[in-house]
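1. Pasting the sequence and the predicted model now:
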Amino acid sequence: MLYEDDKVIVIKDISPQAPIHAIIIPKQHIDNLNCLTKDQSEIVGHIFMVATKVVQTLGIAKSGYRIVSNCGEQGGQTVQHIHFHLLGGRLLEWPPG
């Protein structure tokens, strides 16, 4: 566990794709971004505020990082619960995948 509050948890990814690969997961269940309602939109802002704290702790705020949320089968979503991948610690090429 890298971080936890009443709305989210942040853990290390079990199959990291970069030297730093954390997952930011809201405690409230939302299938994916397509299912997000206006009433739930505050959680996305909170997730990004948590990300700014976590990248400071991990020491990658200045060097750069990427935040990704996969949505749907062709988008690479394998877990039916919205979550955000935070990747860093190396040069991240573009375009991905």
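-> Arrived safely, thanks for sending.

2. all contacts plus neighbour counts: C-alpha atoms, from now on.
-> OK.

3. what's around Ala51, how many residues?
-> The tally of other residues near Ala51 (other Cα atoms under 10 Å) stands at 22.

4. swap in the one 5 residues further on?
-> Using other Cα under 10 Å, Gln56 has 11 other residues around it.

5. In three-state terms, how would it be classified?
-> helix (DSSP: H, G, I helix; E, B strand; the rest coil).

6. separation between it and Val50?
-> Separation of Gln56 from Val50 (Cα to Cα, to the nearest Å) stands at 10 Å.

7. Please apply the same query to His85.
-> Distance of His85 to Val50, given as Cα to Cα: 12 Å.

8. Put this next to the previous one:
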Amino acid sequence: MVTSDFYCEEVLSGKTEVERVYETDNVLAYYHTRPFYPVHIVAIPKKHIPSLTRIDVADTAILHELLEVIQKVALEVEEKHGACRVITNLGEYQESKHLHWHIVSGKSYS
């Protein structure tokens, strides 16, 4: 099982530069560094939260802010490209153990 946290270790630390799409004090949305779709944006909380099923009650406000950012970005993608998906992964499907959502449009490259 992979236990790395690419988002804290690379993106939020500044080691890996990203093209920002939308940012608040607590949330960052940016273009995926290795996209699987023609449009592939990732939205993350800036605070480490392991996954959707591991959210602490104290993080409710951050989760609400994250969902607001996801909604804004998804609306822009939907309006520009006609459709989008909003995806999160859990367990073995979640490669990086930091809550993150993919906002994607188009057919997967894989």
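-> Received it, and whenever you're ready, just let me know what you need. Here the structure is a predicted model, which means the values were calculated and not measured.

9. The longest strand along the first structure vs the second structure, mean deviation?
-> Longest among the strand segments of the first structure by residue count, using DSSP state E, is strand 20-26. Mean deviation of strand 20-26 of the first structure relative to the second structure after superposition (mean Cα distance after the TM-score superposition for the first structure): 0.4 Å.

10. Where does that strand end up in the second structure?
-> Residues 39-45 of the second structure are the counterpart of strand 20-26 of the first structure, counting by TM-score structural alignment.

11. His85 and Val50 of the first structure: which is more packed in?
-> Set His85 of the first structure next to Val50 and count neighbours by other Cα under 10 Å: His85 wins out with 22 against 18.

12. quick one: secondary structure of that one?
-> Classified using three-state DSSP, His85 of the first structure is strand.

13. Now check the second structure for the residue matching it.
-> That one, His85 of the first structure, aligns with His102 by TM-score structural alignment.

14. likewise Phe48 of the first structure?
-> Using TM-score structural alignment, Phe48 of the first structure pairs with Leu67 in the second structure.

15. now for the strand or helix carrying that match, which elements pack on it?
-> Assessed by DSSP states H and E, Leu67 of the second structure sits inside helix 60-81. Where contact means 3 or more Cα pairs under 8 Å, 6 or more residues apart in numbering; DSSP states H and E, helix 60-81 of the second structure is packed against strand 20-23, strand 27-31, strand 39-45, strand 101-105.

16. Turn those strands into JSON lines, columns for distance to Asp59 of the second structure.
-> JSON lines is the format used below for these (distance: least, Cα to Cα, whole Å):
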{"stretch": "strand 20-23", "distance to Asp59 of the second structure": "18"}
{"stretch": "strand 27-31", "distance to Asp59 of the second structure": "12"}
{"stretch": "strand 39-45", "distance to Asp59 of the second structure": "10"}
{"stretch": "strand 101-105", "distance to Asp59 of the second structure": "16"}
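
17. Report the contact partners of Gln80 of the first structure.
-> Applying Cα atoms under 8 Å, 6 or more residues apart in numbering to Gln80 of the first structure gives the contacts 30-32.
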